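**Student:** when you get a sec, could you give me coordinates for this:
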Amino acid sequence: MGSERSDARVIAGRYRLHAALGRGGMSVVWRATDQLLGREVAVKELAPDDAPPVTRVRSPRDRTLREARALAQLRHPHVSVVHDVVEHDERLYIVLELIDGGSLADRIAAHGPVDAREAARIGVALLGALRAAHEHGVLHRDLKPANVLIESGTGRVVLTDFGVAQVEGATTLTESGTFVGSPEYTAPERMSGSGTGPASDLWSLGVLLCTAVSGASPFHRDSLGGVLHAVVTAPIRPPRQAGPLLPVVRGLLERDPERRLDAAQAERMLRDFLETGRTPEPSRAQRTPRDRLVIALLVAAMAAAGVSAAALLVNGGAGAGDGTPVSPTPSASASVSAGPSRSGSGSSPE
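**Tutor:** Predicted coordinates for the structure are as follows:
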């Protein structure tokens, strides 16, 4: 990660800030030294805010504490470790494990997309991190290339920036009506306001895999309205570069979260690809209550026309054997098909 200007401040009488490693819309991350323990760390500082004083104190403070509490619950090699939270001059700082290396977004910008095997390796690491987070009731909600670090020398993949995470039992930032996250990587159920869950993070991973192999999100558009339309209703066309990863990408980019691949199945498929060079198709999707209702209605209708229920199911009723959903209306579930990627940036600043 490239450094910016230097800083000689010491905060909380302990952490000396050196060079800025990067910045987003709401924070700056510094390379720093823990003078008490004599080790290098990363310190995340909230950026100056022009908002009214109440907003400036409460919202960033809540965001910082949310991230620290989310990270403090997790112990996983692919999740950044939080060492400390300190307050200095009425501003909060998170002291984090220092990862020597840039983000996946930096890597794509500097060297272009990665190949399918590297994308699969990154995907397996992130699935492990997400499974650990979800087991502790933590949803990341902002999985994108800019929030994935690649350690220099080791290639270790680290999921970072839990600033908009949702922690089970905690008040969410969106209760005020404010959307948080990056639209190109946000699941359609969150876009439509129908709720969020672990499956929403898995959708984001599917978008990230597309970006990793092609350099651009399949939902990149020139306007926010265009992005919203692409995520919620437009046909989904994963990039051709996904190649052998298409079964995983298609499974993750299923608009119905009940049909979406879960973390264990996606990880198993990616590991199979890394070991054998082939990616198996997802196992037959479990029918949901909606599927059973559709089947019942179709069976009744077809029975009235003299067609057997057995013939209906064999010939591809709802929840066909190939895993492709068949919906009663065209808008119920959009198809996912391979196609060319669109040009444009695959990540956005925080």
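
**Student:** rest of the way, CA atoms for contacts and neighbours
**Tutor:** Fine.

**Student:** show residues contacting the helix or strand containing A19.
**Tutor:** Per DSSP states H and E, A19 falls inside strand 15-23. Applying C-alpha atoms under 8 Å, 6 or more residues apart in numbering, the contact partners of strand 15-23 are 1-11, 28-35, 43.

**Student:** from these, which land in strands?
**Tutor:** V10, I11, V28, V29, W30, R31, A32, T33, D34, V43 (DSSP state E).

**Student:** now the other sequence, so there's something to compare against:
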Amino acid sequence: MNTSGTSGRQGRAGGEGHGAPPAARGRLLAGRYRLVGELGRGGMGTVWRARDETLRREVAVKEVSVPFGLPEEDVARLHARLEREARAAGRIEHPGVAEVFDVVRQDGRPWIVMELVRGITLQDVLEADGPLGPERAASVGAEVLSALRAAHGAGVLHRDVKPANVLLALDGRVVLTDFGSSLVEGGEELTDAGEVVGSPEYLAPERALEAEPGPASDLWALGVLLFASVEGRTPFRRETALATLGAAVDDALPAPGRAGPLRPVIEGLLRKHPGDRLCAAEAERLLHRVAGGSRSRGGAMAVVPGARRGGGRAEDGGPAGRRSGRGREASGAQRGLRGAGRKAPVLVALAALVVLLAAAAGWLLGW
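**Tutor:** Model (predicted):
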């Protein structure tokens, strides 16, 4: 069972938190949050179940640990990303995004205090049970898209939408987690020039070519997630990160043979040019239509999305959705790059960076 976006993969902790001892059960943070038990652990950090002694409620606390000997500059950047996740998620009011309650600093490190969400990731479900049926995949996808639209309306791009970052909560919600790689309007970019964050198999073509990302880039990732949910694999996966990025740019989409009524949505979201993709509103409408097919036939859904709360559903064209001329031109330029000599060195450089980022997934808080 996973909570607040933990991946469910248990492993040895990587390092001792930059010289500081790891947190111990029973420890009190900021005079308020008592660590009760470990929920998930990975190479770069731990998620704890904790008790808020002031409000007398259970919460989740994210702790980050970094490898011994990591340069101070990199440690500072990692901590900044952790705090950025809190700021990004805190801007979004939606039941499909875990609520952030507090960010505290102790031992020179930030700790994120957030809503305790009990459930399992979509990735864990796919690995344990195999591909989903089209209706169930559409139901989950519609809830993810609703959360994305709220994020985009708040000026936040997620940039790492994938099954491991989708939590199927026991209370019926579908929760989008891990905003550590998000881009917040008006915020400082914390990546080096040319650095691409996210998972290679879910990166949109324009991101592989270093164009400015927009909401359509998150929609592409949602399309890959839907494809993987029904087919059991991502559409452009190759043996190397470079080949995967190149396939996303150049190769035709394999026919999603198991998608059934979901196929038009997948194909609409995975059009190469961002301006040609289905808009979020139309994609959400179609997803709800496909998801409704299971209910009309009386089929049981293993994951039942919770009812929407509140009337404020973000529409397209929010702050993060404004396209700059530069981003539009860069996206359109990919057509002219096919077979051109410039593309290979660009993708080679990006692939190297993506491989490093994927290997250090804790940097993006996806333990």
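
**Student:** neighbour count and distance to V95 of structure 1 added to the ones in strands among the contacts of strand 15-23 of structure 1, as CSV?
**Tutor:** Formatted as CSV, these follow (neighbours: other C-alpha atoms under 10 Å; distance: C-alpha to C-alpha, whole Å):
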residue, neighbour count, distance to V95 of structure 1
V10, 16, 13
I11, 16, 11
V28, 17, 12
V29, 23, 10
W30, 27, 10
R31, 24, 10
A32, 27, 9
T33, 20, 10
D34, 19, 9
V43, 31, 5
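
**Student:** what ranges does the stretch 101-250 of structure 1 have for its strands?
**Tutor:** For the stretch 101-250 of structure 1, strands defined by DSSP state E, counting those that start in this stretch occupy the ranges 138-139, 148-150, 157-159, 166-167.

**Student:** what span of structure 2 is the third one aligned with?
**Tutor:** On the basis of TM-score structural alignment, strand 157-159 of structure 1 is assigned to residues 174-176 in structure 2.

**Student:** please apply the same query to stretch 193-202 of structure 1.
**Tutor:** Aligned by TM-score structural alignment, stretch 193-202 of structure 1 corresponds to residues 210-219 of structure 2.

**Student:** next one: stretch 303-311 of structure 1
**Tutor:** By TM-score structural alignment, stretch 303-311 of structure 1 lines up with nothing in structure 2.

**Student:** how long is that stretch end to end?
**Tutor:** Start-to-end span of stretch 303-311 of structure 1 (C-alpha to C-alpha, to the nearest Å) is 10 Å.

**Student:** now do stretch 277-293 of structure 1
**Tutor:** 39 Å.

**Student:** how much space separates L159 of structure 1 from L313 of structure 1?
**Tutor:** L159 of structure 1 is 43 Å from L313 of structure 1, by C-alpha to C-alpha.

**Student:** ugh, wrong one, R221 of structure 1
**Tutor:** 39 Å.

**Student:** do the same with S3 of structure 1
**Tutor:** 60 Å.

**Student:** I11 of structure 1 contacts H88, correct?
**Tutor:** Yes: between I11 of structure 1 and H88 there is a contact under C-alpha atoms under 8 Å: 6.0 Å.

**Student:** what's the mean distance for the match of strand 157-159 of structure 1 versus structure 1?
**Tutor:** Its aligned residues in structure 1 lie a mean 0.3 Å from stretch 174-176 of structure 2 after superposition (mean C-alpha distance after the TM-score superposition for structure 1).

**Student:** where does stretch 123-133 of structure 2 end up in structure 1?
**Tutor:** Taking TM-score structural alignment, stretch 123-133 of structure 2 hits residues 105-115 over in structure 1.

**Student:** which residues touch the matching stretch?
**Tutor:** Under C-alpha under 8 Å, 6+ apart, the answer for stretch 105-115 of structure 1 is M1, P145, A146, V148, T211, A212, V213, S214, G215, G346, S347.

**Student:** centre-most residue in structure 1?
**Tutor:** For structure 1, the residue nearest the mean C-alpha position is L143 (2.6 Å; C-alpha atoms, centre = their mean).

**Student:** what do we get in structure 2 for it?
**Tutor:** Under TM-score structural alignment, L143 of structure 1 pairs with V161 in structure 2.

**Student:** how about stretch 256-264 of structure 1: buried residues?
**Tutor:** By neighbour count on 16 or more other C-alpha atoms under 10 Å, the buried set for stretch 256-264 of structure 1 is D256, P257, R259, R260, L261, D262, A263.

**Student:** which ones are touching the fifth one?
**Tutor:** Meaning L261 of structure 1. So L261 of structure 1 contacts A199, L202, V248, G251, L252, E254, P282 (C-alpha under 8 Å, 6+ apart).

**Student:** 10 Å instead, please
**Tutor:** Contacts for L261 of structure 1 were tallied using C-alpha atoms under 10 Å, 6 or more residues apart in numbering; they are 199, 202-203, 206, 248-254, 267, 282-283, 285.

**Student:** show me where structure 2 has its helices.
**Tutor:** 72-90, 122-129, 134-153, 205-208, 215-231, 241-250, 263-269, 280-296, 325-332, 334-337, 343-359 (DSSP state H).

**Student:** got these as a markdown table, with distance to P110 of structure 2 columns?
**Tutor:** Putting the helices of structure 2 into a markdown table (distance: least, C-alpha to C-alpha, whole Å) gives the following:
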| stretch | distance to P110 of structure 2 |
| --- | --- |
| helix 72-90 | 6 |
| helix 122-129 | 27 |
| helix 134-153 | 23 |
| helix 205-208 | 30 |
| helix 215-231 | 27 |
| helix 241-250 | 32 |
| helix 263-269 | 37 |
| helix 280-296 | 34 |
| helix 325-332 | 34 |
| helix 334-337 | 40 |
| helix 343-359 | 21 |
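
**Student:** noted, bye for now.
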